[in-house]
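Asker: Provide a 3D model corresponding to the input given below.
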Amino acid sequence: MKSPQFQPLMIAGPVGQLDTLFLDSALDEAPVGIALVAHPNPTQGGTNTNKVVQTVAKVFSRRGWVVYCPNLRGVGKSEGEHDHGKAEVDDMATVLAHAQASHPGLLVALAGFSFGTYVQSQLAERLGAGALARLILVAPATNKWAFPAVPADTLVIHGEEDDVAPLGAAFDWARPQSLPIVVIPGAGHFFHGKLTVLADVVNRHL
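Answerer: Next up is the predicted model:
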């Protein structure tokens, strides 16, 4: 198994360059899929260097996926202005198109943390049924944004003690869809001290 490192990559987006981190598959054989991981709310300092984002990305890499972690518009060195999760879907779709051109024919997974779950759930809805192999939503902030329904096999992970995106709000969103939620006991929004548990949950799902 290789030990790939995050590599900086600039991808041409809808309104300018998107400052992206790329993580190659850690396996020696051909990659099994493409994973895109979306960062938390940039108005509160969220970027692609977030520990939850990079934890999820590393799990995908160890399981043989190539991973793209873009800074969406207005974040880091990415051009454009923050659009509160609306136009960011176009950014993520462009990164996916770039990834698929670079790695044709592979499975596709979307993952996001907090604000990133809002972006990815919208992109999943746009892509439609059957387009995704995996959708992973970590601490979806359903109290802040109007989330669409998601596929029945979506993995939703939430901290028991999340005070930013309360667990009760996540259940209110998930209940009408009969969507299970994996709750990590004692975890807050940023999963401090619980990143290993988070990684284990994602790894089992993959």
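Asker: From here on, just use CA atoms for contacts and neighbour counts.
Answerer: Fine.
Asker: remind me, longest helix of the protein?
Answerer: Longest helix of the chain, by residue count under DSSP state H: helix 88-102.
Asker: residues of that helix that come out buried?
Answerer: E88, V89, D90, D91, M92, A93, T94, V95, L96, H98, A99, Q100 (16 or more other C-alpha atoms under 10 Å).
Asker: which other residues reach that helix?
Answerer: The contact list for helix 88-102 (C-alpha atoms under 8 Å, 6 or more residues apart in numbering) reads 11-14, 18, 34, 36, 68, 70, 72-73, 82, 106, 119-120, 122-123.
Asker: Same check on stretch 156-167?
Answerer: Around stretch 156-167, the neighbours that count as contacts under C-alpha under 8 Å, 6+ apart are 114, 136-144, 180-189, 191, 198.
Asker: want to put them side by side, so please do this one too:
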Amino acid sequence: MAQEEKIVIQGPAGVLEARHQPAQQQRLGLLMCHPHPLFHGTMDNKVVTTVTRTAAGLGLPTLRFNFRGVGSSDGTHDHGVGEQDDVLAALNYCYETLGWQAVILAGFSFGAGMACLASCRQPQGIAALLLLAPAVHHFDAPNQLPYEFETYVYMGDDDEVVPFDEVESWAGLVVPTPHFQVFEQGGHFFHGRLTDLKASLMDDLSPILSAHGVL
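Answerer: Prediction:
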């Protein structure tokens, strides 16, 4: 497996610090968004790296990045407005610079919200949307998701940061209905459950990879 490389992405507020792990194939890759910048969220969060390493282990190229104002990324925190544009800039980098034909877009907590909203603005080319503990109480969660791809929600029922009931309610009302994986006694950061999360991701990603000729 190739090593991750440090790169920068030109974003709307300046450059975005990022890590790209190449793979032999470029038909499908995974882009991962990190949790809330004001609560120490960065692209080095262990849930973020668990997702990218799982994807890389399946033969996918991956990209993770720091939102504006985080780490070495330019700009300042924009309360979920400009951060959506950061996701779109990263998506465009995947297509135009890395040459990916399709992207599995993923996010954790705040990052899940930004990924969700960005996918609604630009659904073309997205192969699947993975939302881990989406902070639906912190962003204007849509009533409708794009029909171009399937959405997967991963949630611990003992989440101490994002109210489980609110995510469960949203997942039950939004259309089309997302896949909803509940981790019993799982907390927000999936402490002690990262192995289970990895297994669930592998199960869900395998048919997506097959559909794109990766497996």
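Asker: Give me the TM-score for these two chains.
Answerer: Overlay of the two chains. TM-score (TM-score structural alignment, normalised by the length of the first structure): 0.91; 200 aligned residues with a C-alpha RMSD of 1.5 Å.
Asker: that older thread, PyMOL command to pick out the buried ones of the contacts of stretch 156-167 of the first structure?
Answerer: In PyMOL, this line selects whichever of the contacts of stretch 156-167 of the first structure come out buried by 16+ other C-alpha under 10 Å:
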select buried, resi 114+136+137+138+139+140+141+142+143+181+183+184+187+188+189+191+198
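Asker: Filter the contacts of helix 88-102 of the first structure down to the buried ones.
Answerer: Among the contacts of helix 88-102 of the first structure, those buried by neighbour count (16+ other C-alpha under 10 Å) are 11, 13-14, 18, 34, 36, 68, 70, 72-73, 82, 106, 119-120, 122-123.
Asker: Mind jotting down where the strands sit in the second structure?
Answerer: 5-11, 14-21, 28-33, 62-65, 102-108, 126-132, 150-156, 179-183 (DSSP state E).
Asker: neighbouring contacts of the third one?
Answerer: Residues external to strand 28-33 of the second structure that are found in contact with it (C-alpha under 8 Å, 6+ apart): 43, 48, 51-52, 55, 60-66, 87, 90-91, 100-108, 111-112, 114-115, 209, 212, 214.
Asker: rewinding a little: and the longest helix of the first structure, how far from the second structure on average?
Answerer: With mean C-alpha distance after the TM-score superposition for the first structure, helix 88-102 of the first structure departs from the second structure by a mean of 1.3 Å once superposed.
Asker: What is the corresponding segment of the second structure for that helix?
Answerer: Mapped onto the second structure using TM-score structural alignment, helix 88-102 of the first structure covers residues 83-97.
Asker: Now do the matching stretch: distance to the chain's middle.
Answerer: 12 Å (C-alpha atoms, centre = their mean, to the nearest Å).
Asker: Next: stretch 186-196 of the second structure.
Answerer: Averaging C-alpha positions (C-alpha atoms, centre = their mean) puts stretch 186-196 of the second structure 17 Å from its chain's average.
Asker: Can you give me the end-to-end span of that stretch?
Answerer: Its first and final residues considered, stretch 186-196 of the second structure spans 10 Å by C-alpha to C-alpha, to the nearest Å.
Asker: got it, and stretch 33-44 of the first structure?
Answerer: Stretch 33-44 of the first structure has an end-to-end distance of 31 Å (criterion: C-alpha to C-alpha).
Asker: okay, and it goes to which residues in the second structure?
Answerer: Using TM-score structural alignment, stretch 33-44 of the first structure lines up with residues 28-39 of the second structure.
Asker: list the buried ones in the matching stretch?
Answerer: Quick answer for stretch 28-39 of the second structure (16+ other C-alpha under 10 Å): L28, G29, L30, L31, M32, C33, H34, P35, H36, P37.
Asker: Go through the residues you listed and name the one nearest M202 of the second structure.
Answerer: Within the buried residues of stretch 28-39 of the second structure, proximity to M202 of the second structure (C-alpha to C-alpha) peaks at L30, which comes in at 12.8 Å.
Asker: how near is the closest one to F39 of the second structure?
Answerer: On the measure of C-alpha to C-alpha, L30 of the second structure and F39 of the second structure end up 24 Å apart.
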